[in-house]
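> based on what follows, work out the 3D shape:
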Amino acid sequence: MRASITHVYGRDFGLGTQVWLEDPLFRGKYTGNPSLSTVVSSYMISLRRRKVRAGYVVTSARAIDEATIKAMFLFNEAFPAEVSRQQITRQWKEAHPEYWGGRNMRVMLQWLDLSAFLCLLRYDEALHLQWHHIHFEKLGDNKFRIRIELPFRKTHQNGGCAPFVLYNNPEKPWMCPIRAFAMWSQTCSQLSIPREGYVFRKRVGFDNFSANPEDAMTSEVFLECFRNNLLDVGIDPRPYGTHSFRRGGCQYLAMVLRWPIRNICTWGGWSENFNSGTIFKYLLSWTDAPLIDREDYMNPDRPAGEICHACGRSCSCA
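As a prediction, the model looks like this:
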């Protein structure tokens, strides 16, 4: 609310972002932005403390993790394709709420989830991807890569966004962006959806999509489908939101791929205006499920993790 008021006074009323102060030459006359006054600033600083004491807790969306993406991938891969080919009636949908979407919808969601997760995209940035933003490149020897070039982002309103370059991951098909993109591209060809305009399209019927290049999938539909997919694999969807992929991707790069913080900031677009609070609020939150149990932190007999395909190690002391 304060940000909105600051915007109105600063942009619409032309008062800028100067602090609200009394003019020393004219008593009773003030200059600057009223929402940036000392009184309002003091109120906002103490607001969180007073809300916590009153029983209100600020909760961030829980981060999605690789295990959840894998579970949804395996479920969607095993989903029967014949469900989409049968005649769908309202009575049938009411009797089978577990069939909230067909195979085509799940193929699109797999690419949407993975692109937002690996590229640390906000949900609106992922939903507004267009076909000309994605470049499929063949490197030879069955190696491919995808280059995603966004014209602008929230952190780069005037352009200058560095591209996201994604490669094969044959050891983990649920984390392979090449496979997910190829599956959705093939589905578009089968449904006669032109590869122009928005990549993620508005839903039409049970398991089809709009052929209009300007019909993008809305954030409300995406969130509903995402939470239904979580229910498919037995996960409570209430703690998750559209920001779960950005937070989860950040944690995946730090704790699974073991990227340095500097690389994560550069990849996510935080390198120019670095704010330690921005990056660490994605890495640490009480809403996220712990990776290991409390009693296993110092346990010398703690079971090893998955084997790294690059170095062959499975210990937790890398």
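> CA only for contacts and neighbour counts going forward, please
Fine.
> separation between Pro260 and Thr266?
10 Å (C-alpha to C-alpha, to the nearest Å).
> same check, this time on Glu220
30 Å.
> and the two? Which one has more around it.
The neighbour comparison of Glu220 against Thr266 (other C-alpha atoms under 10 Å) goes to Thr266, with 13 against 10.
> make sure the more buried one is indeed in a helix.
Yes: assessed with DSSP: H, G, I helix; E, B strand; the rest coil, Thr266 lies in a helix.
> so who does the residue most central in space within the chain touch?
Nearest to the geometric centre of the chain sits Phe245, at 3.2 Å (C-alpha atoms, centre = their mean). Phe245 makes contacts with 63-64, 113, 116-117, 120-122, as judged by C-alpha atoms under 8 Å, 6 or more residues apart in numbering.
> could you check which helix or strand contains it?
helix 244-251 (DSSP states H and E).
> distance between that helix and the chain's centre?
In terms of C-alpha atoms, centre = their mean, to the nearest Å, the centre of helix 244-251 is set 6 Å apart from its chain centre.
> one more to line up against the first:
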Amino acid sequence: MFLSNISVPFNPSSFSAEDEEKSFSSTDSLRSAMVWKFSRAPDIADRPWEQDAESFKGNPAKSSLVRDYLFSIRKQKVMPHDCDAVVDAVTPQVCYKLYWFANQPGRLDWRKFGQKDGYKEEWPAASAWKGTPKTRLQQEAMRTLGTALLSRPGELLSYRRKHLVFGFDGQVPYVEVLPLDYRKNDPNGTKGKPQRLYRRPEGQEFLCAVRALAFWLEAAPLEDGEDAFLFRKINVGTDTVTSEPLSYGKFLQTFQCTLAELNEDYAFYGVHSFRRTGCQILHVFFRWCLRKIADWGGWSDKDGFAVIFRYLLSENDDDWYPRELWLHPFAQVRLECNECGRACGCESY
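Below you'll find the model as predicted:
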């Protein structure tokens, strides 16, 4: 028996405001079921869903309301690392604390992990996180590389062995990072440019991605060919590195655990903080102009400078210098080195 004479009574009271909002996948499944059900009735299969007196007639799957609703929840379904949530930038002081904490004697000695005379973690947070040496090495490599390249989280986790070229420029070692095949503002991978990172001088080790990558690749060599992922999952119990790529959730968890060990409020930070941190360090610490930052970070010429300002200025970021001393006549916060951004030694605070 066909459903040619089907009609549905219109009763608004049957819908409750407390009904749980459906996700896109479940809603699309319901719509597919309606399409199959009403396709068996030739008279209404292609008939739009219309109201007639106190009832509705036609195919509900053809309703414009259903189509608009599916479109609205489809637009809201984004990856977690693509959200525009405002996060704090990691100041150079916090970067140095992260570097100092990870480089305590024996904490990165992955060769002695699990041995009787190996290093034993004594910090309270270690019982909950169990940060192994290779986990800390990978975290330092991700932090310094993401900050130096102004990478988005998804881009940082997509780097493989084929994207890295090691070499020497005279006596200075460098790592040249080739552009990815896909980026948010470059889907075809045709606009990207190589980014060459040099080893930072003494005193700037906490910002040196070349050193961090060297230590990480020494502990976890890329033995699976050119397509091997740079950052991979780690078995915490044995401190062994697998061939599977590191997930976004584990990436965020590791970063927040390292901040918690320093008694930093990790709720204000996210993995997108690396991109914000890199922009602010290049602009304030190394005195880069906005045009140079836009070219280095791969921003499109259609984005405009407002996008970069969003990374440089935020009410959530901490001031690099005490605000009450900005115009102090004896506080030498204005006389800074053009190379490193540090003030002279006669500052009075």
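> if we can go back for a sec, just tell me what the residue nearest to the centre of structure 1 corresponds to in structure 2.
Matched by TM-score structural alignment, Phe245 of structure 1 corresponds to Phe274 in structure 2.
> likewise for Gln157 of structure 1?
By TM-score structural alignment, Gln157 of structure 1 lines up with Pro187.
> strands of structure 1, residue ranges please.
Secondary structure of structure 1 (DSSP state E): strands at 21-22, 30-31, 134-140, 143-148, 164-167, 203-204, 208-209.
> possible to save these as JSON lines with mean neighbour count and distance to Phe280 of structure 1?
Formatted as JSON lines, the strands of structure 1 follow (neighbours: other C-alpha atoms under 10 Å; distance: least, C-alpha to C-alpha, whole Å):
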{"stretch": "strand 21-22", "mean neighbour count": "14", "distance to Phe280 of structure 1": "34"}
{"stretch": "strand 30-31", "mean neighbour count": "13", "distance to Phe280 of structure 1": "36"}
{"stretch": "strand 134-140", "mean neighbour count": "12", "distance to Phe280 of structure 1": "30"}
{"stretch": "strand 143-148", "mean neighbour count": "17", "distance to Phe280 of structure 1": "25"}
{"stretch": "strand 164-167", "mean neighbour count": "17", "distance to Phe280 of structure 1": "22"}
{"stretch": "strand 203-204", "mean neighbour count": "14", "distance to Phe280 of structure 1": "36"}
{"stretch": "strand 208-209", "mean neighbour count": "20", "distance to Phe280 of structure 1": "38"}
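> nearest to Trp270 of structure 1, out of the ones you listed?
strand 164-167 (14.0 Å; C-alpha to C-alpha).
> mean deviation of the closest one from structure 2?
Compared with structure 2 after fitting, strand 164-167 of structure 1 deviates on average by 0.8 Å (mean C-alpha distance after the TM-score superposition for structure 1).
> follow-up on the earlier one: quick one: the residue nearest to the centre of structure 1 and Asp141 of structure 1, what's the gap?
Taken as C-alpha to C-alpha, the span from Phe245 of structure 1 to Asp141 of structure 1 is 31 Å.
> so where in structure 2 does stretch 113-125 of structure 1 end up aligned?
With TM-score structural alignment as the criterion, stretch 113-125 of structure 1 aligns to 143-155.
> residues in contact with the matching stretch?
By C-alpha under 8 Å, 6+ apart, the residues outside stretch 143-155 of structure 2 that reach it are 81, 156, 180, 183, 195, 197, 206-209, 212-213, 248, 271-272, 274-279, 296-297.
> distance between the ends of it?
Termini of stretch 143-155 of structure 2 sit 13 Å apart (C-alpha to C-alpha).
> off-centre distance for that stretch?
So, by C-alpha atoms, centre = their mean, the centroid of stretch 143-155 of structure 2 is 8 Å from its chain's centroid.
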